[in-house]
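In: The amino acid sequence is not available; the structure is as follows:
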């Protein structure tokens, strides 16, 4: 079964919009695990506009499944990850002003930088994953960085699927097959939803984990958080 890691950034966005602690981020993290999710993901940004760095620290005592911290490996982020020591760190090449993640790493151009960062995390017992586009050259480059896993950036797939173009998955299938051959674990995330997750999972060989936040929270407004988590789990079987 592919594991579901729930990204709780949007819960933090809602909390921060009014100040105070409603909704309670730590309670939501505890609840999604109680409902069956096998992990919790956060993506703190330098301006802390949703997840705050203190949230990352506070979640250590709450997350008893897999704890995944995503972000651009600037010094502040690296220091946070080394302090918190999550199960997994996912490296994402975000610009400071990015609304959301919008590209994978150029693993060839940034090979040396990624090698250094990944080596430091791995020496501290933290599993590493890097965000990549479904491009074979980038998958091969990822292998050279020493990362444990890749996370396939799935926005393009989700867009094509919403238009009825199921061939939009072809690049992802080829990338996954290559990753499997190279011994890289495969995660995926971005714009995955109840509408497309089953098709994606059924076609990607060796898919270990998906990280889903925006769609899951939006769907929960209508269907309820516990129900939606379980709907994802059923589709990921």
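Out: That came in fine, so what should we check first? These figures come from a predicted structure and were not determined experimentally. Numbering: from 1, shown residues only.
In: Please count neighbours and contacts with C-alpha atoms only from this point.
Out: Fine.
In: what does stretch 155-169 contact?
Out: 189, 190, 191, 192, 196, 200, 203 (Cα atoms under 8 Å, 6 or more residues apart in numbering).
In: One more pass at 7 Å, please.
Out: 190, 191, 192, 196 (Cα atoms under 7 Å, 6 or more residues apart in numbering).
In: Next, the contact list for the first one, please.
Out: With contacts defined as Cα under 7 Å, 6+ apart, residue 190 is in contact with 153, 154, 155, 212.
In: which residues touch the closest residue in space to residue 135 that isn't next to it in sequence?
Out: Counting by Cα to Cα, 6 or more residues apart in numbering, residue 135 lies nearest to residue 175, which is 6.5 Å off, once chain neighbours are set aside. Residue 175 is in contact with 134, 135, 136, 139, counting by Cα under 7 Å, 6+ apart.
In: Could I get the contacting residues of the most centrally placed residue in the chain?
Out: Nearest to the mean C-alpha position of the chain, counting by Cα atoms, centre = their mean, stands residue 211 at 4.2 Å. Residue 211 makes contact with 4, 5, 6, 7, 41, 188, 189 under the criterion Cα under 7 Å, 6+ apart.
In: another one to put next to it:
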């Protein structure tokens, strides 16, 4: 069965809208796990707009399921301008301290509302190579956030990635429309290339209860999806336990 990893960024965003510790990120993570989620994902950014470095440390202390930390490995340390919030120590320093089961490297920056493209490894591959080597020395599985481009996926294997996470924003955008089949075909082909390269396959971004089952049943050997925004919205309507069950049904 494809693993379901719940992204907690939106829970942290709700908390950060007030000067409070509620809702608790760690308690929400445990509720998701108790309801059947296979893992927890977070994506700390230097501006700490949602998940903060301290959240990563707290989750690493309590989780007994797969912990996946996403982010830009080149993100530097940044001073916090919010009272009571510690400074951002840099993405790689968070990873060194937490040693999560999986690290998903993403080419994002603070000016982006959300992650919206994968790596260009012809440009960035040499920069990522020593980072990937360090992560492996730490015992961390390495996944690269990628577009469904076969040539780029081959390069991901060449620089030592263990998995790729396909950026599924275009699939979600075209789902139910005239371009659905052509767009899905690109992801199916990308998944076959990943399998041929012996790369594990993850996926994430704008997947939801409407489009997830078709994607899962179409691509080759999907190991894991991470879902946060849609999950948070659906949990408001369905309740958290029912929402987890609905997503697990899509992945069976």
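Out: Thanks, I have the structure now. Computed from a prediction, not measured in an experiment: that's the story for all the values here.
In: Provide the TM-score value for the superposition.
Out: Between these two chains, after superposing, the TM-score reads 0.98 (TM-score structural alignment, normalised by the length of structure 1); 237 aligned residues with a Cα RMSD of 0.9 Å.
In: that older thread, double-check that the residue nearest to residue 135 of structure 1 belongs to a helix.
Out: Yes: assigned with DSSP: H, G, I helix; E, B strand; the rest coil, residue 175 of structure 1 falls within a helix.
In: That one pairs with which position in structure 2?
Out: Taking TM-score structural alignment, the alignment pairs residue 175 of structure 1 with residue 190 from structure 2.
In: Its match and residue 156 of structure 2, how far apart?
Out: Using Cα to Cα, to the nearest Å, we find residue 190 of structure 2 at a distance of 12 Å from residue 156 of structure 2.
In: And for residue 9 of structure 2?
Out: According to Cα to Cα, residue 9 of structure 2 and residue 156 of structure 2 sit 26 Å apart.
In: the more surrounded of the two?
Out: residue 156 (28 against 21; other Cα atoms under 10 Å).
In: The more buried one -> structure 1?
Out: Residue 156 of structure 2 maps onto residue 142 in structure 1, by TM-score structural alignment.
In: Please apply the same query to residue 108 of structure 2.
Out: Aligned partner of residue 108 of structure 2 by TM-score structural alignment: residue 94.
In: A helix includes that match, no?
Out: No: counting by three-state DSSP, residue 94 of structure 1 is not part of a helix but coil.
In: Identify all contacting residues around stretch 54-66 of structure 2.
Out: 26, 38, 39, 40, 98, 101.
In: hmm, back to that, in helices, which of the contacts of stretch 155-169 of structure 1 fall?
Out: Nothing among those maps onto helices, per DSSP state H.
In: quick one: the strands in the stretch 101-250 of structure 2?
Out: Secondary structure of the stretch 101-250 of structure 2 (DSSP state E, counting those that start in this stretch): strands at 102-105, 141-146, 163-167, 200-204, 222-227.
In: Any chance of those in CSV with distance to residue 245 of structure 2 as columns?
Out: Formatted as CSV, those follow (distance: least, Cα to Cα, whole Å):
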stretch, distance to residue 245 of structure 2
strand 102-105, 24
strand 141-146, 26
strand 163-167, 23
strand 200-204, 18
strand 222-227, 13
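In: out of these, which comes closest to residue 119 of structure 2?
Out: Among these, the nearest to residue 119 of structure 2 by Cα to Cα is strand 141-146 (5.6 Å).
In: so which of the contacts of stretch 54-66 of structure 2 comes closest to residue 74 of structure 2?
Out: Distances from residue 74 of structure 2 to these, taken by Cα to Cα, are shortest for residue 98, at 17.1 Å.
In: Which residues are in contact with whatever residue of structure 1 lines up with that closest one?
Out: Counting by TM-score structural alignment, residue 98 of structure 2 corresponds to residue 84 in structure 1. In this structure, residue 84 of structure 1 makes contact with 57, 60, judged by Cα under 7 Å, 6+ apart.
In: State the distance from residue 84 of structure 1 to residue 111 of structure 1.
Out: 25 Å.
In: With residue 168 of structure 1 instead?
Out: Taken as Cα to Cα, the span from residue 168 of structure 1 to residue 111 of structure 1 is 28 Å.
In: swap in residue 146 of structure 1?
Out: Residue 146 of structure 1 sits 10 Å away from residue 111 of structure 1, taking Cα to Cα as the criterion.
In: Residue 9 is in contact with residue 50 of structure 2, correct?
Out: Yes: using Cα atoms under 7 Å, residue 50 of structure 2 is in contact with residue 9, at 5.6 Å.
In: just checking, residue 5 of structure 2 is part of a helix?
Out: No: Residue 5 of structure 2: not assigned to a helix; according to three-state DSSP it is strand.
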